[in-house]
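1. pasted the sequence and its predicted model underneath.
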Amino acid sequence: MDIKTRLVYTFMKSRIRAIEKSFEEPMETQETQLRLILNEVGKTIYARKFGLDNNCSIRTFQDRCPINDYESLSSYIIDMMQGQKNVLVPGRCDWFAQSSGTTSSRSKYLPVPRKHLQQCHFRGGSDTLWIYLNNRPDSHFFNTKGLVLGGSFKPVNIGLTAKAGDLSSILIEKMPRLGNCIRVPHKKVLLMNEWETKMEAIVQEVKDANVGSLSGVPSWMLVMIKKVLATKGCENLSEVWPNLEVFFHGGINFDPYREIYKELIPSQRMQYMETFNASEGFFGIQDDPSISSMRLMLDYGVFYEFIPFDEVDSEQPSTLTLDKVSLHTPYAMVISTLGGLYRYKIGDLVSFDSLNPYRIKICGRTKCYINAFGEELMVDNAEKAITEVSKLFDTSIIEYTAAPLLMKEKGKGRHEWLIEFDSDMLDKATLHLLESKLDEKLRELNSDYDAKRYKDMTLLPLKITQLPRGTFHQWLERRGKLGGQHKVPRLSNTRNYYDSILKSYQELTQK
């Protein structure tokens, strides 16, 4: 390490020890977090309604507090946005994260009070850095600049003082002094509203900077990287930023992008580090570069529960505390936080690769799968299949969505895919072969899908429609969802997204 990086890291070594200590007695740590949460919620309207106070045991808390989704908390959140105090959190909350977990036209606004911001989101961000430095004695992190790519915020049209935007923009606006010292571009540029104008401004500011780290969503970071390379006239990013050493990424599965990034950043020093930082809270960090799963962080003012996937749609699902979960089983995450979300289903599915310590993988979304014919195809299956098939064809699939098609006249169905490759359009013969290989991989990875495909009895072979590069971004732009943390749903049990993207493409090509 250079002297500056070593000094900062040495100062924060005590936090590394505190992190390790939190894992030694995980349920004790979790009970402490619940106690912190109950101490806060006890001062609110919500607590009085459900009889919650700091004397509640875990069992009492579960018995009294219902499992929530956004709809069940939305009336409370609206009251908070209108300036009412002591609703879901003590006092008043003026900042709200506009959820990017959906591309539907209706936005979700999640409260981000100061205590939650500090205890969860900023602690998670700083812990990511300390854990990274703990693994990288050769780092020069604080001798370079950190390029952050995030969203924007604006006052919402409800209430007098409430502001809302992507969580990333709130983190930028409220970032501690140390982060501001090493970040590029400047806050004024990062928080610009119009995405294309902002991207051009970012490129102009960072193209000659000494960038050592990247932070953002892989899909949007890729757009920025290619613009930088085009501006500089370089073939790879190591020519532009020779001191680049790490990409802190999250939001979408990185595997389909891994080979693209390796080509664009050929440096042997480059490391990729995944984080699980959602609008609702910061939950996981990839603490070991050799292991793809993330350590579930236990002392962020978050109390975790887990619903088995086959009970997600049940009216009274069973909820498991951390000590009751099993390996390699998909669970819907339920969280209680200092941010005013209590027993809240965040919509993410996780599975555990390890129980000592607890390590998780995001394996899908509770509403992002296809089960129209009993095939139970999840995002995890799709991402693995796409990654393997991309290698076979020496290409990269950078955007896709899939949906079921019911063929009533045949009494059967099939999956239809819209795919955008990071290459020129494939010829029909190659695309047909790729369809066959993708179908084959999905059958290998998912026994339910394989059973439905057996002799075409229920499912016919999948079909792919290739779309030109930029089509998915154009669709997001037309919906006012371009940039930041916005992303396309990978799988859906309905054809709403599929048909909307295809229609948008057809309308653009007819102009």
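-> Received the coordinates, thanks.

2. can we go C-alpha only for contacts and neighbour counts from here?
-> Fine.

3. mind listing what's buried along the helix or strand where Leu222 lies?
-> According to DSSP states H and E, Leu222 maps onto helix 218-232. The neighbour-count check on helix 218-232 (16 or more other CA atoms under 10 Å) flags 218-222, 224-229, 232 as buried.

4. check stretch 37-55 too.
-> Neighbour-count burial for stretch 37-55 flags 37-47, 52-53 (criterion: 16+ other CA under 10 Å).

5. so how far is that stretch off the chain centroid?
-> 30 Å (CA atoms, centre = their mean, to the nearest Å).

6. again, but for stretch 35-46
-> On CA atoms, centre = their mean, the centre of stretch 35-46 falls 28 Å from that of its chain.

7. list just the nearest of the buried residues of helix 218-232 to Phe282.
-> Proximity of those to Phe282 (CA to CA) peaks at Pro218, which lies at 17.8 Å.

8. what sits against that closest one?
-> For Pro218, the contact set (CA atoms under 8 Å, 6 or more residues apart in numbering) comprises 249-252, 254, 257.

9. skip the chain neighbours and tell me the closest residue to Met270.
-> Using CA to CA, 6 or more residues apart in numbering and skipping residues adjacent in sequence, the residue nearest Met270 is Glu245, 4.4 Å away.

10. so what's the residue count around that neighbour?
-> 24 (other CA atoms under 10 Å).

11. so it makes contact with Asn210?
-> No: contact between Glu245 and Asn210 fails when scored by CA atoms under 8 Å: they sit 11.4 Å apart.

12. picking up where we left off before, which ones among the buried residues of stretch 37-55 are found in helices?
-> 37-41, 45-47 (DSSP state H).

13. quick one: which two of those residues are the most distant?
-> Ile37 and Ile45, at 14.5 Å, using CA to CA across those.

14. what would the ones in helices among the buried residues of stretch 37-55 look like in CSV with distance to Val334?
-> As requested, those are exported to CSV (distance: CA to CA, whole Å):
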residue, distance to Val334
Ile37, 14
Leu38, 16
Asn39, 19
Glu40, 19
Val41, 17
Ile45, 21
Tyr46, 18
Ala47, 18
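
15. another one to put next to it:
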Amino acid sequence: MNLKSLLARPFATYIYNKIRKSMSSAVEDQELILKSLLKSGKGTVFGKDHHLDQVDGYAAFRQAVPIRDYEQFKPYINQIKEGKQNVLWKGKPLYLAKTSGTTSGVKYIPISKESIPNHINTARNALLCYMAETGNTAFAQGKMIFLSGSPELERIADIPTGRLSGIVNHHVPRYLRTNQLPSYETNCIEDWETKLDKIVEETIRQDMTLISGIPPWMQMYFDRLMEKSGKRVGELFPHFHVMVQGGVNFEPYKSKLYNSIGREVDTIELFPASEGFFAFQDSQEAEGLLLNTNSGIFFEFIPAGEIFSDNPTRLSLKDVKVGENYALIINSNAGLWGYNIGDTVKFVSANPYRLVVSGRIKHFISAFGEHVIGEEVENALLQASQEMGVEVTEFTVAPMIQQGAGKSYHEWFVEFENEPSDMRAFIEKIEHNLRNKNVYYDDLISGNILQTLQLRRVRKNGFIDYMRSVGKLGGQNKVPRLSNDRQLADALQRFLV
């Protein structure tokens, strides 16, 4: 064991105990954070517009600050980009995180001096909790790779601006720099496939112990490693034992990733976004991700079915219920107020507050009132795949609306690693699972309003080719599981078997 691994043990134990202690004070911590945010925010342009100096608690806060998405927040962001200070938070942002929105084009999310520790320390805390619980600190002495965006930053109103993963790259602790791959120069390459080839070249002969990224792009990295070496990833990297992932549900990718490695490895799931680092897996034993209740963010929760209502129910942490789907709303020390991040979550525990990400608000199908969500289609497909020994590379679902009773249906686009021996039985299992999950969908099938789902086979690497064709290959880009329109479905027609 080298010095780095040795020193990690007591620090990991210290942070782990601190986090466990804070589990019991989550509600109180949230109340203190709201008070602190109001104190700092009342002198800003936003604070004056919403009379935050007169707000004395959560009930008054709900009345003063409406729920907004990025488009509604844009006028304030534009003031920041024009060089104005004290707009959403005191002074000017430390950074602007540049991210691609599904409906808003490019988004610019402020990161303040006060909020940057939330992004940096949460990832660190996830690793330290893993070390403390498992006793595995050996990976700290090997090489670690973080598949991320370019760390090169431009300036807008003299504010450094770039992808969040690139911004975070500038804050990697010095003691980890010697372990970090790929090189800075390689990380700066914009074209994903060129960058990936260079990453493979730099890492293939290294002692990789930790690999981190979004699952589909980690899979692409593993595929290139195997093509180049003729070996599975676990053979190439015998000391690789920790995989850190987030951004999408891991379950649909897990089987193929483990197959590429040749064995199972420990995984740590994260729930980060440009707007904040919301939750992380603190235990290999417990289900769900621990909500980050003491890190500068005051959370609100709206029952998912009410998110598009004019006056939705808004709940603070103390009023959430286990098993219900909520739209996640944040108020942060970067100056985001009543901000709808677009994700839905479901609590699996309230002591401590652990949750799972259940989908995206805008990723659903409700062409006929069925309101099928991402969690439901993922579970339906996963269950069928496990029962029939099928591996799925990627998939998405869209409605096909046709005139006449019983003619419309849900159209599934699936890329298989290995296809089912009986495709009809496979489709029937998916259909059965989805009907069990969603009573409205079941009623529409039973009532002959919808016919049973139809499945289109996407050719090998079809989703990768599609993402390449729209300039979204690699980085933080993801294929949406569900669309309520035909835009993605129609684009995929040329990538079918």
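-> It's in. Fair warning: this is a prediction, and the values are worked out from it, not measured in the lab.

16. which residues does the residue nearest to Met270 of the first structure contact?
-> 139, 212-213, 269-271 are the contacts of Glu245 of the first structure under CA under 8 Å, 6+ apart.

17. one more time with 7 Å
-> 212-213, 269-271 (CA atoms under 7 Å, 6 or more residues apart in numbering).

18. which residues touch the residue mapped onto Leu317 of the second structure from the first structure?
-> Aligned by TM-score structural alignment, Leu317 of the second structure pairs with Leu322 of the first structure. Residues near Leu322 of the first structure by CA under 7 Å, 6+ apart: 304-305.

19. how many other residues sit next to Thr13 of the second structure?
-> The number of residues near Thr13 of the second structure, taken as other CA under 10 Å, comes to 18.

20. biggest strand in the second structure, by residue count?
-> Assignment by DSSP state E gives strand 339-350 as the longest strand of the second structure.

21. residue contacts, His328 of the first structure?
-> Contacts of His328 of the first structure by CA under 7 Å, 6+ apart are 351-353.

22. ok, so of those, who is nearest Asp287 of the first structure?
-> Using CA to CA, these come closest to Asp287 of the first structure at Asp353, 13.6 Å.

23. the closest one maps to what in the second structure?
-> Under the alignment (TM-score structural alignment), Asp353 of the first structure maps onto Val348.

24. cool, Leu296 of the first structure as well?
-> For Leu296 of the first structure, the residue aligned by TM-score structural alignment is Leu291.

25. that match touches Tyr353, doesn't it?
-> Yes: contact between Leu291 of the second structure and Tyr353 holds when scored by CA atoms under 7 Å: they sit 5.9 Å apart.

26. where does the aligned residue in the second structure for Arg414 of the first structure sit: helix, strand or coil?
-> Superposed on the second structure with TM-score structural alignment, Arg414 of the first structure falls opposite Tyr409. Assigned by DSSP: H, G, I helix; E, B strand; the rest coil, the conformation of Tyr409 of the second structure is strand.

27. buried set for the helix ranked longest in the first structure?
-> Longest helix of the first structure, by residue count under DSSP H: helix 428-445. For helix 428-445 of the first structure, a neighbour-count test (16+ other CA under 10 Å) marks 431, 434-443, 445 as buried.

28. and the residues you listed, which is closest to Phe122 of the first structure?
-> Taking these together and measuring to Phe122 of the first structure by CA to CA, the closest member is Leu445, at 37.3 Å.

29. that closest one -> the second structure?
-> In the second structure, the residue matched to Leu445 of the first structure (TM-score structural alignment) is Lys437.

30. equivalent analysis for Asp208 of the first structure, please.
-> So Asp208 of the first structure corresponds to Arg205, using TM-score structural alignment.

31. show the contacting residues for the residue nearest the centre of the first structure.
-> The centroid of the first structure falls nearest to Gly251 when counting by CA atoms, centre = their mean (2.4 Å). Applying CA under 7 Å, 6+ apart to Gly251 of the first structure gives the contacts 217, 485.

32. before we move on, what about Ala132 of the second structure?
-> 9, 12-13, 16.

33. change it to 10 Å
-> 8-17, 282-283 (CA atoms under 10 Å, 6 or more residues apart in numbering).

34. secondary structure element for the aligned partner of it in the first structure?
-> Alignment note: Ala132 of the second structure maps to Asn134 in the first structure; criterion TM-score structural alignment. Assessed by DSSP H and E, Asn134 of the first structure sits inside helix 123-135.

35. lovely, talk soon.
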